[in-house]
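Colleague: This is the structure alone, sequence omitted:
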């Protein structure tokens, strides 16, 4: 008579932390993205294909000549002032200063984040493409998540999914929760600065949308009657312009962006765009 082994239920595997529960299709540290190009266009291409002839009010970036600020008002019977040819470094310096002077109106008018754009312009000028980090932007990300009262707030989604999947009698989290978590977060709203107020508080011009987001549950701790989890957001954006940006009239109409594009993409200037990295850790909790 054959012996039969009774089927025994397999205990669910326990998830260990930290655990990445969500990541965008776009990857971190992507230096091959279109908006990370620099120094790849010559003067002829910039002027003809992109139509960037009116770039600066102070200098001509292609001839390095200083522009007469009041030439429009000079009577026709008077000769125009003699143009002065500047060094490449001086021409670039004046363009960056002009870009700074245009950064606050209307993009960064009020609030604690209005001067971050100045730091980022400085970094574009002197940072040589190094990653940019700012405690203020970390704070802004945290505030955006905290103040988002919508049902598709990713932190609220994580809290609900985690609370529903915790095996409360055993105080464990099964590995199966991760797949469900990824699906739910994909339908949520990731932190970004595309709200109406971000157009004038300095966050729209510095970050606006984001490139890549990784969300990690770093720990889940149980007590007698409750659980508590730490959720870490790591977010990257690119401070750079691609072709679609400058060909879009919403950007192109502003001299600020025309200066930026030429400073970044003109082969004679080639200032490197950079990755802006933001992070914050939030806590969520529930009862057993």
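Modeller: Thanks, I have it. Computed from a predicted structure; not experimentally measured.

Colleague: For the rest of this, base every contact and every neighbour count on C-alpha atoms.
Modeller: Will do.

Colleague: And for residue 216, the neighbour number?
Modeller: Residue 216 has 19 neighbours, counted by other CA atoms under 10 Å.

Colleague: Unless I misread the structure, it falls within a strand.
Modeller: Yes: when the secondary structure is assigned by DSSP: H, G, I helix; E, B strand; the rest coil, residue 216 falls within a strand.

Colleague: second one coming, line it up with the first:
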């Protein structure tokens, strides 16, 4: 058995093969900044048509579902009954869960968006963890799609071993992989099926990814990494 990851090779591994400019858990990033906004702040952004069931600005539950945008935050022509802040919150989150069903009605991950909404409501900004989401991303990494980074890495290692059966120069191999990954497409939930299986509505984009080669071994009948 010939082992590539011997004492000299261990000097080069683990090796980061690709890393986005954005960093994990960077709470200073622009899109990680948040804070409370007043009614006027939200309304100034054009957020007047919040709900078909309630007016969260005036805490009014409509007698009939709204189908048009309010002209003013102080519009009093719409009939309804006064409700408490907690009642309004319950209605808004229930309505949100109902509305997302049109984007999340098929497959094993259709309930993921409800997990996210419940976390958004009750966890006070803490990090979100889901074994269901981890499994979905693991499947996406290992699925076939054009310019999949995993397939690119496997192809380069396989070609290197086939063309150099006796020995390889690990630093050159690692640099070749890093260059090729610049042309890869990072795995995301952006396929057509993701529009209805709960993944697209739950994870609009993935801003941070990192690919690391931890170990590489070559055997008489193959290799592993």
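Modeller: Happy to help now that I have it. Quick caveat, the model's predicted, so the values are computed rather than measured.

Colleague: Overlay them and tell me the TM-score.
Modeller: Here the TM-score for the pair of chains, by TM-score structural alignment, normalised by the length of structure 2, is 0.80; 206 aligned residues with a CA RMSD of 2.5 Å.

Colleague: Show me where structure 2 has its strands.
Modeller: Under the criterion DSSP state E, strands of structure 2 are mapped to 15-19, 54-55, 60-62, 80-82, 210-213, 217-219, 222-224.

Colleague: how about the last one, aligned to which bit of structure 1?
Modeller: Okay, so that is strand 222-224 of structure 2. Mapped onto structure 1 with TM-score structural alignment as the criterion, strand 222-224 of structure 2 occupies residues 226-228.

Colleague: do the shortest one as well
Modeller: In the comparison with structure 1, strand 54-55 of structure 2 aligns to the range 59-60 (TM-score structural alignment).

Colleague: Centre of the chain to the matching stretch, how far?
Modeller: The chain centroid and the centroid of stretch 59-60 of structure 1 are separated by 30 Å, computed with CA atoms, centre = their mean, to the nearest Å.

Colleague: Give me the mean deviation of the match of strand 222-224 of structure 2 from structure 2.
Modeller: Relative to the matching residues in structure 2, stretch 226-228 of structure 1 has an average distance of 1.3 Å after the fit, by mean CA distance after the TM-score superposition for structure 1.

Colleague: Now do the buried residues in that stretch.
Modeller: 227-228 (16 or more other CA atoms under 10 Å).

Colleague: Residue 105 of structure 2 -> structure 1?
Modeller: Per TM-score structural alignment, residue 105 of structure 2 is aligned with residue 109.

Colleague: you'd agree its match is up against residue 202?
Modeller: Yes: using CA atoms under 8 Å as the test, residue 109 of structure 1 is close enough to residue 202 to be in contact (7.0 Å).

Colleague: residues in contact with the equivalent of residue 91 of structure 2 over in structure 1?
Modeller: Structural alignment places residue 91 of structure 2 opposite residue 94 in structure 1 (criterion: TM-score structural alignment). Going by CA atoms under 8 Å, 6 or more residues apart in numbering, residue 94 of structure 1 touches 58-59.

Colleague: The one 10 residues further on now?
Modeller: The neighbours of residue 104 of structure 1, taking CA under 8 Å, 6+ apart as the test, are 114, 202.

Colleague: Can you tell me how far it is from residue 275 of structure 1?
Modeller: Between residue 104 of structure 1 and residue 275 of structure 1 the computed distance is 22 Å (CA to CA, to the nearest Å).

Colleague: again, but for residue 40 of structure 1
Modeller: Using CA to CA, one gets 19 Å for the distance from residue 40 of structure 1 to residue 275 of structure 1.

Colleague: Which of these two has more residues huddled nearby?
Modeller: For residue 40 of structure 1 versus residue 275, the count of surrounding residues by other CA under 10 Å is larger for residue 275: 21 against 13.

Colleague: Tell me the buried residues in stretch 157-170 of structure 1?
Modeller: Using 16+ other CA under 10 Å as the test for burial, stretch 157-170 of structure 1 gives 157-159, 161-163, 165-166, 168.

Colleague: For the match of strand 222-224 of structure 2, give me every contacting residue.
Modeller: Residues from elsewhere that reach stretch 226-228 of structure 1 (CA under 8 Å, 6+ apart): 220-222, 283-288.

Colleague: Tabulate these (JSON lines), appending distance to residue 197 of structure 1 and neighbour count.
Modeller: Putting the contacts of stretch 226-228 of structure 1 into JSON lines (distance: CA to CA, whole Å; neighbours: other CA atoms under 10 Å) gives the following:
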{"residue": "220", "distance to residue 197 of structure 1": "35", "neighbour count": "21"}
{"residue": "221", "distance to residue 197 of structure 1": "37", "neighbour count": "12"}
{"residue": "222", "distance to residue 197 of structure 1": "39", "neighbour count": "16"}
{"residue": "283", "distance to residue 197 of structure 1": "26", "neighbour count": "14"}
{"residue": "284", "distance to residue 197 of structure 1": "27", "neighbour count": "17"}
{"residue": "285", "distance to residue 197 of structure 1": "30", "neighbour count": "17"}
{"residue": "286", "distance to residue 197 of structure 1": "33", "neighbour count": "14"}
{"residue": "287", "distance to residue 197 of structure 1": "36", "neighbour count": "12"}
{"residue": "288", "distance to residue 197 of structure 1": "39", "neighbour count": "15"}
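
Colleague: Among those, which one sits closest to residue 16 of structure 1?
Modeller: Within the contacts of stretch 226-228 of structure 1, the smallest distance to residue 16 of structure 1 is 8.9 Å, found for residue 220 (CA to CA).
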